[in-house]
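Q: Build me a structure from this.
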Amino acid sequence: MPIRRPADHGVFVYGSLISPQDITGVLGKEAGVDHGLATLSGWRRTWNVCTDNTTSRKVRYYTPGSEERPPVQVLFLNLERAAAATVTGYVIVVDAHRLAALDAREGNYDRVVVTDQITMRATARPNVVWTYVGKADRAATARAAILRGSARIRKEYLDTVVEAFAGNDDLTAELEQITRPPPAPVESLDRVAEG
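A: All right, here's what the predicted structure looks like:
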């Protein structure tokens, strides 16, 4: 559904934040309200940002049904610059309070302005559009983990993304392009977050 009114801030989401549960729970929006399909030019979607399970204290991952904390780096979707590429996602209207909450939640990412690189598929658009791009050190750790074989994609995260993208051929095709084959093994991991 298109954005119904002009707004000051929008966030371009391209991964798990597309899921209706995250739109409602994290972004405080009713699914289908105040967001619209959009394309981000000059970027591509990748699996190259991670939480290092050997050092992270805020979020930890465990082998299901155990207290074993495997020495892995858990990969998530990210954006990286690529001149001729595009990424399909959604621009969701947010207020300053939600931006601050997203900044706190997205610990592996920095918020960057992408207003001039967004093409909305609706008439109204926010004055400023942000997105989250992996911190340089988290992306470097992810790339090194992929090369040495210690990177993992959490099955539960991938399932959320696949479900969120279902019904949109552009999103599904883009995800399949970077996940067949995946850059790392996909396995179930229990997630425990502090505070």
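Q: make it CA atoms for all contacts and neighbour counts henceforth
A: Will do.
Q: Give the other helices and strands that the lengthiest strand in the chain contacts.
A: The residue-count maximum for a strand in the chain (DSSP state E) belongs to strand 73-94. Contacting strand 73-94 under the criterion 3 or more CA pairs under 8 Å, 6 or more residues apart in numbering; DSSP states H and E are the following elements: strand 9-13, strand 35-52, strand 128-134, helix 136-148, strand 151-154, helix 169-179.
Q: May I see these organised as a markdown table, with mean neighbour count and distance to Gln21 added?
A: What follows is the helices and strands packed on strand 73-94, written out as a markdown table (neighbours: other CA atoms under 10 Å; distance: least, CA to CA, whole Å):
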| stretch | mean neighbour count | distance to Gln21 |
| --- | --- | --- |
| strand 9-13 | 25 | 14 |
| strand 35-52 | 22 | 14 |
| strand 128-134 | 20 | 19 |
| helix 136-148 | 17 | 26 |
| strand 151-154 | 24 | 18 |
| helix 169-179 | 15 | 18 |
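Q: And this one, please, so the two structures can be compared:
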Amino acid sequence: MTQDPHFFGYGSLVNRQTHVYGGARPATARGWRRLWRHSGDHEVAILTAVPSPGSEIEGLIAAVPGGDWVALDAREAAYDRLIATLDITPPDAPAIAPEIAIYSIPADKHPAAPAPRAILLSYLDVVVQGYRAEFGDAGVTRFFDTTDGWDMTPILDDRATPRYPRAQRLTAEETELVDHHLARLRVARLSD
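A: This is a model prediction of the structure:
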């Protein structure tokens, strides 16, 4: 019996409300860190994972039934899908899926942006909502602390009219949690 390949999601894919991949499980990828990438091809900053020895990020692994990557590759079109040797926890992950992909944007994949791009708050809200559901408030703190680029990347406050296509409604507590971490990291905020 052939096992389905899996993906490791570390951004919006952590929010189960944004996809249809059942059986997702919390996992940790060692040797990776998140980074806000600024591309001349995109109007907003894009969250990516980059190799980083000694670092680790939490996320979800989920099966891609039948190895049908078409829909997920379309969703993650800005990224390269890497079939990587990932040091994944839980320890049984390799038994669950001998092949685990991670989506990453190499530094030279897109032309550099002339200036830092803003992060869509509606996107960040979705990511934080997913991390809180999977890893609690401490997991949200770890998300912010294991993501680079907050110091040069402003937030575009589009909560009133979300631009992110998979935007979700947040509770007041979730909104306060996002706002708390942005204030803690002194992230600049722009009005939409």
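Q: What's the TM-score once they're superposed?
A: The TM-score (TM-score structural alignment, normalised by the length of structure 2) is 0.68; 158 aligned residues with a CA RMSD of 3.0 Å.
Q: what's the closest of the helices and strands packed on strand 73-94 of structure 1 to Val94 of structure 1?
A: Nearest to Val94 of structure 1 among these is strand 9-13 (5.5 Å), distances taken as CA to CA.
Q: average offset between the closest one and structure 2?
A: Strand 9-13 of structure 1, aligned to structure 2 and superposed, deviates on average by 0.4 Å (mean CA distance after the TM-score superposition for structure 1).
Q: residue range for that strand in structure 2?
A: Under TM-score structural alignment, the match for strand 9-13 of structure 1 in structure 2 covers residues 5-9.
Q: Next one: Asn83 of structure 2 from Pro98 of structure 2, what distance?
A: Heads up, residue 83 of structure 2 is Ile, not Asn. According to CA to CA, to the nearest Å, Ile83 of structure 2 stands 10 Å off from Pro98 of structure 2.
Q: Kindly report the same for Glu176 of structure 2.
A: Glu176 of structure 2 is 39 Å from Pro98 of structure 2, by CA to CA.
Q: What of Ser191 of structure 2?
A: Separation of Ser191 of structure 2 from Pro98 of structure 2 (CA to CA): 45 Å.
Q: rewinding a little: immediately after the longest strand of structure 1, which helix or strand?
A: Going down the chain from strand 73-94 of structure 1, the next helix or strand is helix 96-105, by DSSP states H and E.
Q: Show me how far that next one is from its chain's centre.
A: Mean C-alpha position of helix 96-105 of structure 1 versus that of the full chain (CA atoms, centre = their mean, to the nearest Å) differs by 14 Å.
Q: residues contacting the aligned residue in structure 2 for Glu187 of structure 1?
A: Counting by TM-score structural alignment, Glu187 of structure 1 lines up with Leu156 in structure 2. Going by CA atoms under 8 Å, 6 or more residues apart in numbering, Leu156 of structure 2 touches Ala118, Ile119, Leu120, Leu121, Arg189, Leu190, Ser191, Asp192.
Q: Please pull up the equivalent of the second one in structure 1.
A: If I follow you right, that is Ile119 of structure 2. Checking with TM-score structural alignment, Ile119 of structure 2 has Ile153 as its match.
Q: Ignoring the adjacent residues along the chain, who's closest to that match?
A: Val186 (4.6 Å; CA to CA, 6 or more residues apart in numbering).
Q: measure the one you found to Phe76 of structure 1 for me?
A: From Val186 of structure 1 to Phe76 of structure 1 the distance is 11 Å (CA to CA).
Q: quick revisit: I figured the match of Ile119 of structure 2 hits Thr51, correct?
A: No. Using CA atoms under 8 Å, Ile153 of structure 1 makes no contact with Thr51, being 10.6 Å away.
Q: Overlap in contacts, these two.
A: Contacts common to Ile153 of structure 1 and Thr51, judged by CA under 8 Å, 6+ apart, are Val74, Leu75.
Q: Now do the same for Ala77 of structure 2: its match in structure 1.
A: Match for Ala77 of structure 2 (TM-score structural alignment): Gly107.
Q: So what's the residue count around that match?
A: Per other CA atoms under 10 Å, the neighbour tally for Gly107 of structure 1 reads 15.
Q: Secondary structure class of it, three-state.
A: Here Gly107 of structure 1 takes the coil state, with states given by DSSP: H, G, I helix; E, B strand; the rest coil.
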